[in-house]
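**Student:** A predicted structure for the sequence below; I have some questions about it.
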Amino acid sequence: MTAAAPVVELKQITKRFPGIVANDSISLKLQKGEIHALLGENGAGKSTLMNIVFGLYQPDEGHIEINGQKVMIDSPNKAIELGIGMVHQHFKLVQPFTVTENIILGSEPKAGGRINYRKATAEIKELSERYGLQVNPNAKIHDISVGMQQRVEILKTLYRGADILIFDEPTAVLTPQEISELMDIMKRLVAEGKSIILITHKLKEIMQIADTVTIIRRGKVIDTLKKTETTPNELAEKMVGRSVSFKVDKKPAQPAEVVLQMDHVMSKNKEGISVLNDLNLQVRAGEILGIAGVDGNGQSELIESLTGLRHIDSGKITLLGKDITNQSPRHITESGVSHIPEDRHKHGLVLDFSMSENIVLETYYKQPYSKNGFLNYKAIDEQAARLIEQFDVRTPSIHTKARSLSGGNQQKAIIAREIDKNPDLLIAAQPTRGLDVGAIEFVQKQLIAQRDQGKAVILISFELDEILNVSDRIAVIYEGKIVGEVLPEETNDQELGLMMAGSTAKEGAKHE
């Protein structure tokens, strides 16, 4: 009896872009009912490969077989026809539309020339219950959480009859709770006979959920392994080509003078609801203060108030004793604050500018980059070349547009720019979101190096491991207020989780 053909087989897929071979003769098999992880650094070629499977790109060489038959996937519509669905890292949803309108977009059920919403809603409800997705078909996209939006993307593929699902970095924007819910959904999909390719660089998730893992590095397959026959350390080493330390090496902090002081800060949103609620905070030179909290508890508003992007209604913010309350972003930057923003595309880069232009976004008006109102491109390019080399930003050229770099390299460029300004206070918001282990290790070392040079660092992260590993002190934010402070060595993720949900720290763990 012959074994069943793989549901998807890639045979020697090669894809070139100007100046780079993104996929170099890659072969891969996905068996029915398995979760096959595709592991690699940022920019290793994972997403390019899956965009070929989904018909967004055409391979230059090689071919694809579905259930043993050679196929030509020349568009996403053809992929959908073949039972392939893709859940993209950046969701493709129309914000003002309802869940139902988004799911049926392009394949609307008609009755008498009109869209039959009742039929669609019933089908979506049935699919949602069957796979434990718990999505309200009538909710508007802009009113639901990121985790829910991702479920809508999953439903979109199921509604179109997908048996093969590709998940591209699906946990990059989820809270720990949403991640474990997504894992349950994936297990249920596979139990129902679906097959999944999971693009990720999170080793913990691979060990939790994958059956097989293929590692690619710089466009080439390094190895394919059964999960049961490998370890996170082996995978990390194969992925980045060297051994990676999961433990953050750092000396004890030497906190000195107070750099940032926030006293009784209050701020309301457009609807008049308090988003910062009598918030008090203090950060000293030579320490990393980690801010832990469930998404949506005032983290973004806290950053905005510190960087001049949000008006505060009352309270006071001082930097090295100087009042910076409600000052302009440029004034705050020039006072000695650097900011690695949580959304690198929205607030970190101008995607259609070159890398060298992005490097001087906040300093272009100063000498030597500008004189008498004219930009000095020679000085700008020299600065960009220096930082790109120093921070190992992998880009074909300093003149490459920012949008064509991988997320990890975009992030390294932002970090290079912000650290090079030599700030007194460095605000790092989700600095390792969507990065691979090698890049995470690099970023965390940079934050610790800043601390060791006597800078005050604020780290805001949803990754509790990162908060516990990198911070010297942890403040927990809940409903716009700091509800407690703990030391990382005296707490754990369970206790932090409880505080993040609003219960107070145990007595004795609170340090002034």
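**Tutor:** Structure's in. What do you need?

**Student:** switch to C-alpha atoms for all contacts and neighbour counts from now on
**Tutor:** Fine.

**Student:** just to confirm, which helix or strand has the nearest residue to residue 134 once chain neighbours are set aside in it?
**Tutor:** Nearest residue to residue 134, sequence neighbours excluded (Cα to Cα, 6 or more residues apart in numbering): residue 128, at 5.7 Å. Residue 128 belongs to helix 117-130 when assigned by DSSP states H and E.

**Student:** Neighbours of the residue nearest to residue 134, how many?
**Tutor:** Neighbour count for residue 128, taken as other Cα atoms under 10 Å: 21.

**Student:** Next one: it relative to residue 136, how far apart?
**Tutor:** The gap separating residue 128 from residue 136 is 9 Å, by Cα to Cα, to the nearest Å.

**Student:** quick one: which helix or strand includes residue 397?
**Tutor:** Going by DSSP H and E, residue 397 is not in any helix or strand.

**Student:** Tell me who's in contact with it.
**Tutor:** Contacts for residue 397 (Cα atoms under 8 Å, 6 or more residues apart in numbering) come out as none.

**Student:** sorry, back to before: show residues contacting the helix holding residue 128.
**Tutor:** So helix 117-130 is contacted by 100, 104, 108-109, 134-137, 155, 158-159 (Cα under 8 Å, 6+ apart).

**Student:** And stretch 200-214, by the same measure?
**Tutor:** For stretch 200-214, the external contacting residues (Cα under 8 Å, 6+ apart) are 28, 34-41, 168-170, 183, 187, 221-228, 231-232, 235-236, 435-437.

**Student:** quick revisit: how much space between the residue nearest to residue 134 and residue 99?
**Tutor:** In terms of Cα to Cα, residue 128 sits 11 Å off from residue 99.

**Student:** and what of residue 371?
**Tutor:** 52 Å.

**Student:** Compare these two (neighbour count), which wins?
**Tutor:** residue 99 (29 against 12).

**Student:** quick one: contacts for the residue nearest to the more buried one when sequence neighbours are not counted?
**Tutor:** Once flanking residues are discounted, residue 99 sits nearest to residue 137: 5.0 Å by Cα to Cα, 6+ apart. For residue 137, the contact set (Cα under 8 Å, 6+ apart) comprises 98-100, 121, 124-125.

**Student:** alright, now check it against this:
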Amino acid sequence: QHFRLVSNLTVAENLALGHHDQGIRLDQKELAGAAAALGEKYDLAVDPTARIWQLSVGEQQRVEILKLLYRDAKILILDEPTAVLTPQEGQALFKTMRQLAGEGRSIIFVSHKLDEVKQVSDRVTVLRDGKTVGGVATKDADARELARMMVGRDLELPTREASGEPGEVMFQVSDVRVLSDRGLEAVRGVSLEVRSGEIVGIAGVSGNGQRELAQGLVGLRRLMGGKVDIDGEDVTGDTVLERIDKGLAYVPQSRLGMGLAPGLTTEENLALKAFRRPPYSRGRTLVASAFRDEGARQIQQYDIRGVRPGLPIRLLSGGNLQKALLAREVELEPKVLILRSPTRGLDVGATEAVRNQILAEGARGAAVLLISEDLDELMALADRLLVIFEGEIVGEMPTEEATSERLGLLMAGQRAQESA
């Protein structure tokens, strides 16, 4: 689930890295050809000459799978491999997995998506708290029973409920353009608006400008054109801190890479955006007891588990990392909340907690922009859906009119009028 790639090497070089048959000198042309051939054979296309840092999370996921295939591994362990794929791409991966199994390979498929487990596996084993709590042949498995085994109680993932009309426009984006790390235009004239109390979802295959769009909106990446307004105020030229002070909160896709400071404690991470304000500070002096007391309150309120005094936050589970990150953002009661794939890689229990918090922010009156590759999540939480492809919004619809098939076609580049 957490990639083991060298960011400044190319895709082809990462495939060769550590290979037992690889000599001292690399034949770049041969490597690139082998990578391209594997990608074509197993429907996992990625540019073999691109450097890892230039790739989206979804493309990096494909590189990890290609590494296994390049080594001709007989046992493959895939941890959440569909987290950044469209439904169609997920089905293509399942076809690849069946092809690999047919070639005599053994595959361990780790996932929290019960429908995928039932679709692709022969046998299911359920783990909870590091222990096996049960196993069953897939053909005899019941999704509700599997979920109960996973969390130890009956569980129903929350979904949005019908509500009244949303309020005034709180977040407006007009003709925004953003460059990628390669200097190419990754976001091409995106315009959207989110009203107070509304949750707007953006669907798309990873690598279609979502990262650049989110970073541009929150001030982490310079806009090459366009305008961003929060509550009627132009914040286009504002710094990240100025946007935070004006009510913008952000939950990035990378929890430890960007969202949290891995070497700091949970209490310190919870205070990272509020430490300039009381009760954390008096003038220029930080109040140590406030970090401890406020941290303890938030840890209890948001059910962040596994915290120990002095323990770096990086040692918490993915679900508790995400709870801490989301807690820090919503504690400031933001006007606008932007989230990228907030439940990626989480178990059903942690997913339930995160979804409830997102719905609560919408109910409180925040304008919520949810950017995700998980269509089930988007259709469960959003009031309205947009689809992004190659940096452009290619479709928009109320969630009630959306289907996985229709969204999948738009995500693959078919325009709205063609997929209707």
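**Tutor:** Done, it's in. All figures in this text were calculated on a predicted structure; none of them were measured in a lab.

**Student:** ok, back up a step: can you list which of the contacts of stretch 200-214 of the first structure are found in strands?
**Tutor:** In strands, judged by DSSP state E, the following of these are found: 28, 35-39, 168, 221-226.

**Student:** Can you turn the buried part of these into a PyMOL selection?
**Tutor:** With 16 or more other Cα atoms under 10 Å as the burial test, the buried ones among those are selected in PyMOL as follows:
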select buried, resi 28+35+36+37+38+39+168+221+224
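
**Student:** what are the ranges of the strands in the stretch 51-200 of the first structure?
**Tutor:** For the stretch 51-200 of the first structure, the strands defined by DSSP state E, counting those that start in this stretch cover 61-66, 69-71, 84-87, 110-111, 114-115, 164-168, 195-200.

**Student:** Take those and lay them out in a markdown table including distance to residue 20 of the first structure.
**Tutor:** Below are those laid out as a markdown table (distance: least, Cα to Cα, whole Å):
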| stretch | distance to residue 20 of the first structure |
| --- | --- |
| strand 61-66 | 15 |
| strand 69-71 | 26 |
| strand 84-87 | 25 |
| strand 110-111 | 46 |
| strand 114-115 | 46 |
| strand 164-168 | 21 |
| strand 195-200 | 21 |
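
**Student:** which SSE is residue 214 of the second structure in?
**Tutor:** In this structure, residue 214 of the second structure sits in helix 210-218 according to DSSP H and E.

**Student:** could you measure the residue nearest the centre of the second structure against residue 370 of the second structure, distance?
**Tutor:** Nearest to the geometric centre of the second structure sits residue 341, at 2.5 Å (Cα atoms, centre = their mean). Relative to residue 370 of the second structure, residue 341 of the second structure is positioned 8 Å away (Cα to Cα).

**Student:** before we move on, what about residue 385 of the second structure?
**Tutor:** 9 Å.

**Student:** Overlap in contacts, those two.
**Tutor:** 200-202, 378.

**Student:** out of those, which are inside strands?
**Tutor:** Members of those lying in strands (criterion: DSSP E): 200-202.

**Student:** what range in the second structure matches stretch 189-205 of the first structure?
**Tutor:** On the basis of TM-score structural alignment, stretch 189-205 of the first structure is assigned to residues 100-116 in the second structure.

**Student:** Map residue 298 of the second structure onto the first structure.
**Tutor:** Alignment note (TM-score structural alignment): residue 298 of the second structure maps to residue 387 of the first structure.

**Student:** Grab the nearest non-local neighbour of that match.
**Tutor:** Of all residues not flanking residue 387 of the first structure in the chain, residue 416 sits nearest, at 6.1 Å (Cα to Cα, 6+ apart).

**Student:** Translate the one you found into the numbering of the second structure.
**Tutor:** Checking TM-score structural alignment: residue 416 of the first structure goes with residue 327.

**Student:** who's in contact with that match?
**Tutor:** 270, 298, 302.

**Student:** Go again with 10 Å.
**Tutor:** Going by Cα atoms under 10 Å, 6 or more residues apart in numbering, residue 327 of the second structure touches 270, 298-299, 301-304, 321, 354, 357.

**Student:** could these go into a markdown table alongside neighbour count?
**Tutor:** Below are those laid out as a markdown table (neighbours: other Cα atoms under 10 Å):
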| residue | neighbour count |
| --- | --- |
| 270 | 25 |
| 298 | 19 |
| 299 | 21 |
| 301 | 10 |
| 302 | 17 |
| 303 | 15 |
| 304 | 20 |
| 321 | 22 |
| 354 | 22 |
| 357 | 17 |
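
**Student:** Show me these that map onto helices.
**Tutor:** Taking DSSP state H as the definition of helices, the contacts of residue 327 of the second structure contribute 270, 298-299, 301, 321, 354, 357.

**Student:** Between the contacts of residue 327 of the second structure, which sits nearest residue 26 of the second structure?
**Tutor:** Nearest to residue 26 of the second structure, judged by Cα to Cα, of the contacts of residue 327 of the second structure is residue 321 at 39.3 Å.

**Student:** got the contact list for the closest one?
**Tutor:** Residue 321 of the second structure neighbours (Cα under 10 Å, 6+ apart): 255-256, 259-260, 262, 266, 304-305, 313-315, 327.

**Student:** So what does residue 214 of the second structure match up with in the first structure?
**Tutor:** With TM-score structural alignment as the criterion, residue 214 of the second structure matches residue 303.

**Student:** Actually, residue 185 of the second structure.
**Tutor:** Here residue 185 of the second structure is matched to residue 274 in the first structure, going by TM-score structural alignment.

**Student:** again, but for residue 15 of the second structure
**Tutor:** Using TM-score structural alignment, the partner of residue 15 of the second structure in the first structure is residue 103.

**Student:** Once you drop chain neighbours, what's closest to that match?
**Tutor:** residue 156 is the one closest to residue 103 of the first structure (Cα to Cα, 6+ apart), at 4.6 Å.

**Student:** distance of that neighbour from residue 383 of the first structure?
**Tutor:** 45 Å.

**Student:** Also residue 130 of the first structure?
**Tutor:** Residue 130 of the first structure is 55 Å from residue 383 of the first structure, by Cα to Cα.

**Student:** now swap in residue 342 of the first structure and tell me
**Tutor:** Residue 342 of the first structure is 24 Å from residue 383 of the first structure, where distance means Cα to Cα.
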